[in-house]
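Novice: Show me the folded form of this:
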Amino acid sequence: MPFDQQPLEAWATIAACGEAFVSTGLPRWSARADLAWRWFHGDNDRSLALANAATGRCCDGLTPRGVNTNVGAESVLAFHLAYHAMDDLFWQAGITEKAGLIDADLQTRPVAAAHTQ
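Specialist: All right, here's what the predicted structure looks like:
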C-alpha cells in the first residue's frame, strides 16, 4: 500500500465494506471491514498501532518512517466512526468479534481527569 496512510481511508473502507455486506450478504465484506479495523491496531504495513480504544485517541497516519504522532480531529473522528460502524454492522450481529479489543468509552479525556476521584 502506498504512503502516507490515513485513518480516514480505513474508516472509508469499513463504511464501503459495510454497504457491500448489507447489499450482498457476502462474508468477504465483513472480513475486509475487519481487516481495515485491525489497521488501526497494528495490522498494517509497519505493524504499528495508531489508535487506542481505551482513550479513543488516534494518530494522524502511517508514513514510510512510522507513525505520525499528531492526534488531529479528523483522525480521532475517523477512528470513532470506524468503531461505531464495526459495532453497528458486525459486532452486535455476532458476524465478527472485537478481536480481543476492550469495549471502551471512546470519548477522549485528559489523562489528569482520568485519575481524579
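
Novice: okay, CA-based contacts and neighbour counts for the rest of this
Specialist: Fine.

Novice: which residue ranges form the strands in this protein?
Specialist: Here the chain has its strands, by DSSP state E, at 51-52, 57-58, 61-63, 66-68.

Novice: what's the closest of these to I102?
Specialist: I102 lies closest, by CA to CA, to one member of those: strand 51-52, at 9.7 Å.

Novice: Other residues contacting that closest one?
Specialist: Residues from elsewhere that reach strand 51-52 (CA atoms under 8 Å, 6 or more residues apart in numbering): 40-41, 57-59, 79.

Novice: before we go on, could you also do this sequence so I can check it against the first one:
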Amino acid sequence: MPFDQQPLEAWATIVACGEAFVSTGLPRWSARADMAWRWFHGDNDRSLALANAATGRCCDGLTPRGVNTTVGAESVLAFHLAYHAMDDLFWQAGIKEKAGLIDADLQTRPVAAAHTQ
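Specialist: Presented below is the predicted three-dimensional model:
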C-alpha cells in the first residue's frame, strides 16, 4: 500500500467489504474487512498500532517514517465507525474469518475519546 495511509481508508475498506459480503455472501469479504480492521491495531506496513480501544483515540495516519501521532477528529471517528461496521456486519452475526476466530481483544468496543488539553 502506498504512503501515507489514513484511518479513513481502512474504515472505507471495511464498509465496502461489508457491502460486498451482503451482496454476495462470499466469506472472503469478511476476511478482507478483518484485515482492514487489524490495520488499526498494528497489522500494517509498519507493524505499529494507530488506535487504542481503552482510550478511544486513533492517530492520524501511517507514514514512511512511522505513525503520525496527531489525533484528529476524522481519525477518531473513522476508528469508532470502523468498529461499529465490523460489529454490525460481521461480529454480531457470528461471522469469523476463514483462518480462525477473530481475536477477542480486537473486538473491544472503543470508549468515547476524552478531550485533553
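
Novice: What would you report as the TM-score here?
Specialist: With the length set by sequence alignment, normalised by the length of the first structure, the two chains reach a TM-score of 0.83; 117 aligned residues with a CA RMSD of 5.2 Å.

Novice: that older thread, just the contacts of strand 51-52 of the first structure now: which is nearest A20 of the first structure?
Specialist: Nearest to A20 of the first structure, judged by CA to CA, of these is F79 at 20.1 Å.

Novice: Might one say that the closest one is in contact with Q6?
Specialist: No. If you go by CA atoms under 8 Å, F79 of the first structure and Q6 don't touch, sitting 10.3 Å apart.

Novice: between these two, who's got more neighbours?
Specialist: F79 (27 against 19; other CA atoms under 10 Å).

Novice: Could you tell me which residues make contact with that one?
Specialist: F79 of the first structure sits next to 7-8, 11, 40, 51, 56-58 when contact means CA under 8 Å, 6+ apart.

Novice: now do N44 of the first structure
Specialist: R38.

Novice: and R46 of the second structure, how many neighbours does it have?
Specialist: R46 of the second structure, neighbours per other CA under 10 Å, totals 14.

Novice: Relative to W37 of the second structure, how far out is the closest residue to it other than its chain neighbours?
Specialist: Using CA to CA, 6 or more residues apart in numbering and skipping residues adjacent in sequence, the residue nearest R46 of the second structure is G66, 6.6 Å away. Distance, G66 of the second structure to W37 of the second structure, using CA to CA, to the nearest Å: 18 Å.

Novice: now swap in C59 of the second structure and tell me
Specialist: Going from C59 of the second structure to W37 of the second structure by CA to CA gives 14 Å.

Novice: Over to L50 of the second structure?
Specialist: Counting by CA to CA, the gap from L50 of the second structure to W37 of the second structure is 11 Å.

Novice: In this structure F3 of the second structure contacts P64, no?
Specialist: Yes. Counting by CA under 8 Å, P64 is a contact partner of F3 of the second structure at 6.4 Å.

Novice: what's the longest helix belonging to the first structure packed up against?
Specialist: Using DSSP state H, we find that the single longest helix of the first structure is helix 7-24. Of the remaining helices and strands, those touching helix 7-24 of the first structure by 3 or more CA pairs under 8 Å, 6 or more residues apart in numbering; DSSP states H and E are helix 27-40, helix 73-86.

Novice: what is the orientation angle of it with helix 73-86?
Specialist: Angle, helix 7-24 of the first structure to helix 73-86, by axes from the mean of the first three to the mean of the last three CA atoms, to 10 degrees: 20 degrees.

Novice: show me what contacts G61 of the first structure?
Specialist: Shown in contact with G61 of the first structure (CA under 8 Å, 6+ apart): 4-7, 50, 67-69, 75.
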